[in-house]
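In: Here is my input; please provide its structure:
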Amino acid sequence: MSEVIPATTDPTMREDAREASILPTVARMTVGLWAANYLMVTLSGIAGDMEHQLVRAALRLGLTVFGIGLCVGMHRLIMQIPPRPFRRRALLTFALAFCAAFIHLLANNAALHWAGVATAPTRDTLGLSVIIYGFWAWFFLAWAALHLAIDYSEQVRRQSQEHARIGIAAREAQLRALRYQINPHFLFNTMNSLSTLVLDRRNAEAGHMIGRLSDFLRMALEDTSADCTTLAMELENQRLYLEIEQTRHPELAIDYDIERRLENASLPSFLLQPLVENAVKYGRRGSGQIARIRIAARALGEQLELRITNDFAAPTRTQGTGLGLANVRERLRLHYGGHFEFAAGPVGATTFEVRLAIPLALACGPA
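Out: Below is the predicted model:
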């Protein structure tokens, strides 16, 4: 573990992608509504034998193009409104619809006045304007409702895809955990240590190590349907792994600093395993000095903060590839979106720390 990986997200890019995904459907819906409106109003005018049909049709065509432009502007404004909470977005969308109806009414009256087409006697102008405004208000409200339905449907679709990706990532994370921790090198060293203990007739230590290895393999290979576990279970998994490493390397010293009330906090399964393995691998074990690893958890407002700290011998420290860090960060992104923090790097001359903060929840499930 040699580099620092900041937890950066770009909400603007996500909103642009969401807007691009619904734009074709919104465009077809908008053009279809205005085309249907144009045809119905034009046919009703012909059936009613109204005067100046050609002039009215030309004006109506221009107002239709203007109305499409209004809808495009509304679409752009709506996409600037945060999608959650949905109720607030719906209220603001419908407010825009009423404003658009009023603007279209003014354009309609201005166009008729410019063309010199009479609509009604002067004394009925206000009443007629109210009726026309009501018509356009219902039209733009219908457009707004359809826009909200399209946007919400797209959000559900993307969320479903994201959940599917989380499920796939969970299975892949389990496989990565096996490749990282239950690899031939780890098993070979463990079996070699067991052989040495048996040959030295240190049967009690050998039996303890076999028990720890058995428990660790059972927990690591257990097939869970949900990509979620409690902090207590995750720490138990790490404790088993570290006890095996301590048998092989007695100089390892493990400190736990866990707030008791956080034991039921949820987090993705196997999240800490690559980080703890790296702390052991790149620590200063074998140097003759105490190699201390500290795992801490605390509540930080509405977040669960986890820190894994290890000592290392600065002059001879082995450089890692950063693959474990990158995989953990991607796992967090898939599970929590942009609602997490992740950083890793030296915090002193001989200390390396990985810090992550995730939403604090006492039940499994993505935030």
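In: only C-alpha atoms for contact and neighbour calcs from this point on.
Out: OK.
In: my read: residue 232 touches residue 261, true?
Out: No: if you go by C-alpha atoms under 8 Å, residue 232 and residue 261 don't touch, sitting 10.3 Å apart.
In: higher neighbour count, those two?
Out: Taking other C-alpha atoms under 10 Å, residue 232 and residue 261 do not tie; residue 232 has more neighbours (16 against 10).
In: which residue packs closest to that one, ignoring adjacent ones?
Out: Distances taken as C-alpha to C-alpha, 6 or more residues apart in numbering place residue 263 nearest to residue 232, at 4.8 Å, with adjacent residues excluded.
In: Could I get the contacting residues of the one you found?
Out: By C-alpha atoms under 8 Å, 6 or more residues apart in numbering, the contact set of residue 263 is 230-232.
In: In helices, which of those fall?
Out: The members of the contacts of residue 263 that map onto helices under DSSP state H are 231-232.
In: Before we compare anything, build this one as well:
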Amino acid sequence: MNQAAVFRSTTVYEVAAAGRSGGLEWQRRRALLWLTGAFWGLHTLALWTADLLDRHPHLLRATAVRLLLMAIGLALCFGIHMILRKLGRRPWRQKAPIVFFASLVAAESFAWCTYFALVYAKGEPVHLAIDGSAVIRTLVPWTWFFLAWVGLYLAVQYGFEARAEERRSAQLRTMAQAAKLQALHYQINPHFLFNSFNSVSALILDGRADDANAMVERLAGFFRVNLATNPDVDISLAEEVALQATYLEIEQTRYPDLEIRIDLPAALGRAAVPAFLLQPLVENAVKHGAGTVGAGGAWIAITVRQEPGRLTIMVENSCSPSGPAGVCGTHTGLRNVRDRLSNRFGADAKLSIERLPASRFRATIELPLVYVA
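Out: Prediction:
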């Protein structure tokens, strides 16, 4: 267990970017196209059916005219769409008059196109005499027709904007959660460095320069793995225990009599845990527990057990009968573990500590049992 694997790293921003795609925008455009096509298609089909039932004398010409009018209607709707895009996110008190005026112009234009097209379809002469009441009766329904399309258009638009906003909020929540986990993970490094430099300093003061040099080399290898490990991705329990075994071998340079006991059932080796979750507990076990015991009596044990749907990891150590058991200091390590468990699993995981008879101390982590892919 001298070597710890270097695990694949994926940054927070890569995780968030994975959710950003043009899929939602393409769905929005497709929905608007379908809406407009169906709107005019059903309108044209209804009028063509009326021509068919009326036994129109020039049905083929009338059909071509209906299709031409549908194309004109689609073009006018596209024009209103471009106006709405140009207005962007302006307040509705500014947009409403412009949209109403655009619908009025579209209705007037379409009414004249309809008049000339139907006159052509029937083979009748064109009469340009303008009757005010007829203009109003013609303009009002077409204006409402285009306003109805605008209403449906905006409903679809706002529906997709709401979905996009929901997706952005979910991405931001994910990024915030991942950033918090990263901050908690990187909090381990100065805590670990402080303890490690104290150990190196103690070896130098004891005149054990070769041991100090060996410890520095092991620390360099350990930190290479630490920096390459992504705190956002769970690793297997076997890998996590291997990392802690490497750390304890480093500490054995300072405490040659330190006994390491690891009880990890093979079936639980693939259980998923946050990377370096056990690091603060093992550090405390060394510095404030086993490190205070005289020669020949220091030991640290990592024990893993399984309950239905649950994983229990115990870090136990010997301690001085009269001194601290492994919980003195600033409690930074314990807070870190509790915060990481809370942010990762919520109330579904917990850390408990207890002093046991026969000069023993135990820290117990309980969390849901899941396996790495």
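In: helices or strands next to the helix or strand encompassing residue 148 of structure 2 in the packing?
Out: Under the criterion of DSSP states H and E, residue 148 of structure 2 resides in helix 132-205. Here helix 132-205 of structure 2 touches helix 12-18, helix 23-53, helix 92-122, helix 209-228, helix 279-284, helix 332-345, going by 3 or more C-alpha pairs under 8 Å, 6 or more residues apart in numbering; DSSP states H and E.
In: quick one: residue 103 of structure 1 is in a strand?
Out: No: read with DSSP: H, G, I helix; E, B strand; the rest coil, residue 103 of structure 1 is helix and lies in no strand.
In: where's it relative to residue 140 of structure 1, distance?
Out: Distance, residue 103 of structure 1 to residue 140 of structure 1, by C-alpha to C-alpha, to the nearest Å: 11 Å.
In: who's more crowded, the two?
Out: Set side by side, residue 103 of structure 1 and residue 140 show more neighbours around residue 140, with 24 against 15, by other C-alpha under 10 Å.
In: which stretch of helix or strand covers the more buried one?
Out: With DSSP H and E as the criterion, residue 140 of structure 1 is inside helix 125-181.
In: And for residue 57 of structure 1?
Out: helix 53-78.
In: against structure 2, where does that helix fall?
Out: Structural correspondence for helix 53-78 of structure 1: none found in structure 2, per TM-score structural alignment.
In: same for that helix, what does it pack against?
Out: helix 11-47, helix 86-115.
In: just those: most buried one?
Out: helix 86-115 (a mean of 16; mean count of other C-alpha atoms under 10 Å).
In: Residue 253 of structure 2 -> structure 1?
Out: Mapped onto structure 1 by TM-score structural alignment, residue 253 of structure 2 lines up with residue 247.
In: quick one: contacts for its match?
Out: Contacts here follow C-alpha under 8 Å, 6+ apart; on that basis residue 247 of structure 1 touches 205, 209.
In: compared with structure 2, how much does the strand or helix carrying it deviate?
Out: Using DSSP H and E, the element containing residue 247 of structure 1 is helix 231-248. Compared with structure 2 after fitting, helix 231-248 of structure 1 deviates on average by 1.1 Å (mean C-alpha distance after the TM-score superposition for structure 1).
In: cool, stretch 154-164 of structure 1 as well?
Out: Mean deviation for stretch 154-164 of structure 1: 6.5 Å (mean C-alpha distance after the TM-score superposition for structure 1).
In: List just the one of the helices and strands packed on helix 53-78 of structure 1 that sits closest to residue 224 of structure 1.
Out: Comparing the helices and strands packed on helix 53-78 of structure 1 by their distance to residue 224 of structure 1 (C-alpha to C-alpha), the top pick is helix 11-47, with 30.7 Å.
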